[in-house]
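[1] Need the 3D shape of this:
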Amino acid sequence: MSQNERRDSRWFALVVLCAGMLMIILDGTIVNVALPVIQADLGFSQSGLAWVVNAYLIPFGGLLLLAGRTGDLVGRKRMFLGGIAVFTAASLLCGLATTQGLLIAARFVQGVGGAMAAAVILGMIVTMFPGRGEQARAIGVFSFVAAAGGSIGLLAGGVLTEAISWHWIFFVNVPIGVLTTLLAVRRVPGEQGIGLKEGADVLGALLVTTGLMLGVYTIVKAADYGWGSAHTLLVGAASVALLAGFVTRQATSANPLLPLRILRSRNVAGANLIQVLLVAGMFGMFFLGALYLEKVLHYDPLQIGLGFLPVAVGIGGLSLGVSARVNARFGERNVLVAALVLVTAGLVLFTRAPVDAGYLADVFPAVTLLGIGAGLGFPAMMTLAMSDATRDDSGVASGLVNTTQQVGGALGLAVLATVATAHTNGLLAEGIGRTEAVTSGFHLAFGIAAGLVALGVVLAVTVLRQPKVAQEEELVPAAV
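    You can find the predicted model right below:
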């Protein structure tokens, strides 16, 4: 096979991997538009409805590190194929669900499959594209899929829910999953893992997954029990203890799930922490923004999806090619700082959207800033997060990137939704009208989201360093 043919083969493999990632990421938000319909159909309470989203995000975020490490051990292609199979089967169960329990359980299994597949994708991309320039372009494509998938999900969810039913937001994954599997088997290069003898830290995975689940549960239930109640404090303390146990385990284990040496890099640690803050703000905005458009402005599901279309357009227009050139010209660190400022500005504009908002005057400027900021920010952030990963650790580094993304989404959603609900209920008790109270609750949540991303700006300025420019490496054919 000639060098050009190998290059073309790698780019086709990238498309296949990104198709799998799009399906997984899209599923994290496609359900948001359908939430009011699902709530009415299956009888969810307002607080229980958040578990339709969190039941997916929690196992996803909690298992990514274990999946990434296992992919390093047994081979990343095997882990990717297994994850797509589990995700596709669980999607079918979600579509068939007629009860709250079945839907939440199937969403949990979806999260497991999503973690298995998503954890290794970025590591496979970094391995396939070792040269600085081509790696930047490949990560730009991946970043587009990872970032745009959320906003595309809102549009697709609106179309499917409006045209057919909410069940089809899950059924649509089945043919996509089958096609992705068939293409991946034939066209995605495989490589030998480093061997099971190296071991995988199952105890560490249990500690971090259980700790995260209890943490999200604590935040979600704080609206019912009170932030200072014994229930909230005890369960929250248990969550902190489990996560502290996870860190201790990683420091003492012979085969840690997350080798702490990875976090010695300022860029790896800083970029992942910034991603938690950025995704917390943006994902909470998608969830609550969809509810704002539906409950306050009375948009139908299709209108909600179209309302967020500028986010997808902004991300798509910048992630594919433009971001790589901008990063090369100004440096990933500087680009990320500017992007975070734009996202913060967009969230601040959302805090000013009134009860009688006009789309062009009040919503469009905010979502446009969010799209531009995300389109520039995610590729730069992912490049920084993977900048110091070695070949043997690329799987776990990829898993860490995806973990902080999902943890940020789950915790951000839990915090912002809980704060918005509590503030709204307080205003209703004071006799404020429902529409005004609901809008005020959303404003408070959007303001907190803006504060989280603004904190990311501070960290980017003080912690991150521009990676050294690496020489382009010769194209090395991947082992099959």
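[2] from here on, contacts and neighbour counts on C-alpha atoms
    Fine.
[3] got a list of contacts for stretch 103-115?
    Stretch 103-115 has contacts (Cα atoms under 8 Å, 6 or more residues apart in numbering) with 24, 51-53, 55-61, 63-64, 67, 82-88, 90-91, 93-94, 97.
[4] Ok, stretch 245-258 next?
    The contact list for stretch 245-258 (Cα under 8 Å, 6+ apart) reads 65-66, 69, 198-202, 204-205, 207-208, 259-260, 396.
[5] Now do the helices in the stretch 351-480 of the chain.
    Under the criterion DSSP state H, counting those that start in this stretch, the stretch 351-480 of the chain contains helices at 364-385, 394-429, 434-462.
[6] which of those helices sits most buried?
    helix 364-385 (a mean of 26; mean count of other Cα atoms under 10 Å).
[7] quick check, distance from that one to the centre of its chain.
    13 Å (Cα atoms, centre = their mean, to the nearest Å).
[8] Likewise for stretch 313-329?
    Centre-to-centre, stretch 313-329 and its host chain are 19 Å apart (Cα atoms, centre = their mean).
[9] Span of that stretch from start to end?
    Its first and final residues considered, stretch 313-329 spans 23 Å by Cα to Cα, to the nearest Å.
[10] Following up with a second sequence; could you model it the same way so I can compare the two?
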Amino acid sequence: MTLAESARPDSVARQADPRRLAALVLLCAANFMVILDAQSVIMGVPVIAADLGLSPVEAQWILSGNLLTFGGLLLLGGRAADLLGRRRLFMAGTALFLVVSLLSALATAGPLLLAARALHGVSAALMAPTALAILTDTFPEGRARNRALAVWSGIAALGATIGLLLGGALLDWFGWQSLFYVNVPVAVLMLVLSPVLLRESRDASAHRTFDVAGAVLSTVALGLLVYVLVEAPERGWTSFSTLGLAVVFLALTAATIVVERRSAAPLLPARLFRSATVLGGNVLTVLVAMLAFGMSVVLSQYSLGVLGYTPIVFGLSQSAMPIASVIGAYAAQAALARRGVRPVAVTALLLLAVGSVLLTGLSPEGSYLTTVLPGLLVFGLGLGIGPVALVAAALTGVTPADAGIASGINVAAFQVGGALGVAVVSTVLASNAAAGPLAGFHAGMYACGGIGAAGVLVAFFLLRGARRGRLTAVPRVH
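    The predicted structure follows:
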């Protein structure tokens, strides 16, 4: 029996499952809430800091603590889902998300809130990769999965903007505690519906051992990398602490590689990286995340600092971008079937680069319709197209047994890329601020344009094997 024939019954069963569209809505809701929470809390940091008496450094850790645990535990969460059950881990993450939302809303002191936000990162590290892994298991590779990924990416884009709008409204009307209370009813609903709509799935292979050494080393290494990226703009890229921690990260990474090569059941199976398509999908995910987060840093500081926009007005001014992203996501899933991954990915990175360059015309005297809107629309199209193509590439040929860890790697790539984008663009803004009030913003957008141009080259060379109708498969190890 061929591999295709052996896989056909499960594929047909998944296509025939009438619950899969409802399951997709549930999984996208989880992704939406993780992003919505992150974006709305960004808006609330100044208000929270003032109310709880946090210093600027302590206030930064409302965001950084969450990012650190989220990024550091993603791989561990993805692999644990493969071994223990993806639906089970998804529900555990959702339950923790519910609890930490309540703890955050009820916090009366800074340390309590910072601890709750760090625990929120743990819940997100369980929810995000398992939700994507369940989606991968529910929708077979090809057009059905591409459509599901288009919905996933479109909802994520909406979550980013709605988070800004909703965060501003809740802050104005109900106070910062409402930013967390709003999560509670949604989390309860997801917990009720998960056993009904989601099938349990796990790695049914013979190797059920858990790679404890690899899990500890990779988690510490990834967490340390996120920490270095978060702290580098403040401490300086060439400071002793930054360089010292970078050396420790490289040593931990080398140790992880050695341990993983010797492990009978590695946390990061080497077979996942033998495909240029899978490798390229994850590398490009890092670059797209750098662009998405980096551009957000420039526009938020420009709009709130220079133009004096309120949070709600800022959210409304950005609404054109997620609308364009939704259009781009649906265009991408149709183009993937006809053109293949590489042309779609190249188009996405090119649009992101061009959109960034268009936004270098930012000026207080300029019209929104002529200096901001065109760049937002072009950038938004690229931001919608990119994730659909890159997630499809990153999960191409991945066996059901590895769906959780492969999803964890891809989500981790996005988180690391986001932290790197914020760090790089923040450094560019600070280093060019002395040249004039707008010099830093223009330099920041040119930096984003350069990242997009580099992404075009990476996509062209790494995704050469991902042609239409023949995506490179990850070698299967029996």
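[11] Give me the TM-score for this pair.
    The TM-score (TM-score structural alignment, normalised by the length of the second structure) is 0.88; 459 aligned residues with a Cα RMSD of 2.6 Å.
[12] out of the contacts of stretch 103-115 of the first structure, which are buried?
    Neighbour-count burial (16 or more other Cα atoms under 10 Å) is assigned, among those, to 24, 51-53, 55-61, 63-64, 67, 82-88, 90-91, 93-94, 97.
[13] what's the counterpart of residue 377 of the first structure in the second structure?
    Here residue 377 of the first structure is matched to residue 386 in the second structure, going by TM-score structural alignment.
[14] How about its match: what's its closest non-neighbour residue?
    Leaving aside its chain neighbours, residue 386 of the second structure sits nearest to residue 348 (5.0 Å; criterion: Cα to Cα, 6 or more residues apart in numbering).
[15] Run a quick neighbour tally on the equivalent of the one you found over in the first structure.
    Alignment note (TM-score structural alignment): residue 348 of the second structure maps to residue 339 of the first structure. Residue 339 of the first structure is flanked by 25 other residues according to other Cα atoms under 10 Å.
[16] What separation is there between the residue nearest to residue 386 of the second structure and residue 258 of the second structure?
    For residue 348 of the second structure relative to residue 258 of the second structure (Cα to Cα), the value is 36 Å.
[17] Kindly report the same for residue 126 of the second structure.
    In terms of Cα to Cα, residue 126 of the second structure sits 26 Å off from residue 258 of the second structure.
[18] what about those two, which has more around it?
    residue 126 (31 against 12).
[19] Which residue would you name as the spatial centre of the second structure?
    With distances taken as Cα atoms, centre = their mean, residue 414 lies nearest the centre of the second structure, 4.2 Å away.
[20] Alignment lookup: it to the first structure.
    Using TM-score structural alignment, residue 414 of the second structure sits opposite residue 405 in the first structure.
[21] what's the answer for residue 134 of the second structure, then?
    Using TM-score structural alignment, residue 134 of the second structure pairs with residue 124 in the first structure.
[22] equivalent range in the second structure for stretch 75-91 of the first structure?
    Matched against the second structure by TM-score structural alignment, stretch 75-91 of the first structure falls on residues 85-101.
[23] what's in contact with the matching stretch?
    77, 80-81, 116-117, 119-120, 122-127, 130-131, 133-134, 180-181, 183-184, 187-188, 190-191, 194-195, 198-203, 404.
[24] same question, stretch 336-354 of the second structure
    By Cα under 8 Å, 6+ apart, the residues outside stretch 336-354 of the second structure that reach it are 142-143, 146, 288, 291, 332, 335, 375, 378-386, 389-390, 392-393, 448-453, 455-456, 459-460, 463-464, 466-469, 471.
[25] quick one: buried residues of that stretch?
    For stretch 336-354 of the second structure, a neighbour-count test (16+ other Cα under 10 Å) marks 336, 340-354 as buried.
[26] Residue 37 of the first structure is in contact with residue 160, isn't it?
    No - if you go by Cα atoms under 8 Å, residue 37 of the first structure and residue 160 don't touch, sitting 11.9 Å apart.
[27] tell me, what's touching the two both at once?
    residue 166.
[28] In the first structure, what sits opposite residue 322 of the second structure in the alignment?
    In the first structure, residue 322 of the second structure lines up with residue 312, judged by TM-score structural alignment.
[29] Quick check: the match of residue 414 of the second structure vs residue 115 of the first structure, distance?
    Relative to residue 115 of the first structure, and taking Cα to Cα, residue 405 of the first structure is found at 12 Å.
[30] Give me the distance between the closest residue to residue 140 of the second structure other than its chain neighbours and residue 4 of the second structure.
    Of all residues not flanking residue 140 of the second structure in the chain, residue 11 sits nearest, at 5.9 Å (Cα to Cα, 6+ apart). For residue 11 of the second structure, the distance to residue 4 of the second structure equals 10 Å [Cα to Cα].
[31] same check, this time on residue 211 of the second structure
    30 Å.
[32] more neighbours, the two?
    With neighbours defined as other Cα under 10 Å, residue 211 of the second structure and residue 4 compare such that residue 211 has more, 18 against 9.
[33] which residues touch the more buried one?
    263, 265-267.
[34] Can you tell me which of the residues you listed lies closest to residue 18 of the second structure?
    Taking Cα to Cα as the measure, residue 18 of the second structure lies nearest residue 267 of those, at 33.5 Å.
[35] any idea what the closest one aligns with in the first structure?
    By TM-score structural alignment, residue 267 of the second structure lines up with residue 257.
[36] Would you confirm that residue 378 of the first structure contacts residue 147?
    Yes - under the criterion of Cα under 8 Å, residue 378 of the first structure makes contact with residue 147 at 6.9 Å.
[37] Need the counterpart of residue 47 of the second structure in the first structure.
    Applying TM-score structural alignment, one finds that residue 47 of the second structure aligns to residue 37 in the first structure.
[38] Could you give the number of residues near the nearest residue to its match once chain neighbours are set aside?
    What sits nearest to residue 37 of the first structure in space, not counting adjacent residues and going by Cα to Cα, 6+ apart, is residue 166, at 7.2 Å. Using other Cα under 10 Å, residue 166 of the first structure is surrounded by 23 other residues.
[39] for residue 166 of the first structure, helix, strand, or coil?
    Reducing the assignment at residue 166 of the first structure to three states with DSSP: H, G, I helix; E, B strand; the rest coil gives coil.
[40] mind checking the longest helix of the first structure?
    helix 3-42 (DSSP state H).
[41] what angle do it and helix 394-429 make?
    Orientation note: helix 3-42 of the first structure sits at an angle of 30 degrees relative to helix 394-429 (axes from the mean of the first three to the mean of the last three Cα atoms, to 10 degrees).
[42] and the next helix-or-strand element following helix 3-42 of the first structure, how far from the second structure on average?
    Following helix 3-42 of the first structure in sequence order, the next helix or strand is helix 46-74 (DSSP states H and E). Helix 46-74 of the first structure, aligned to the second structure and superposed, deviates on average by 2.1 Å (mean Cα distance after the TM-score superposition for the first structure).
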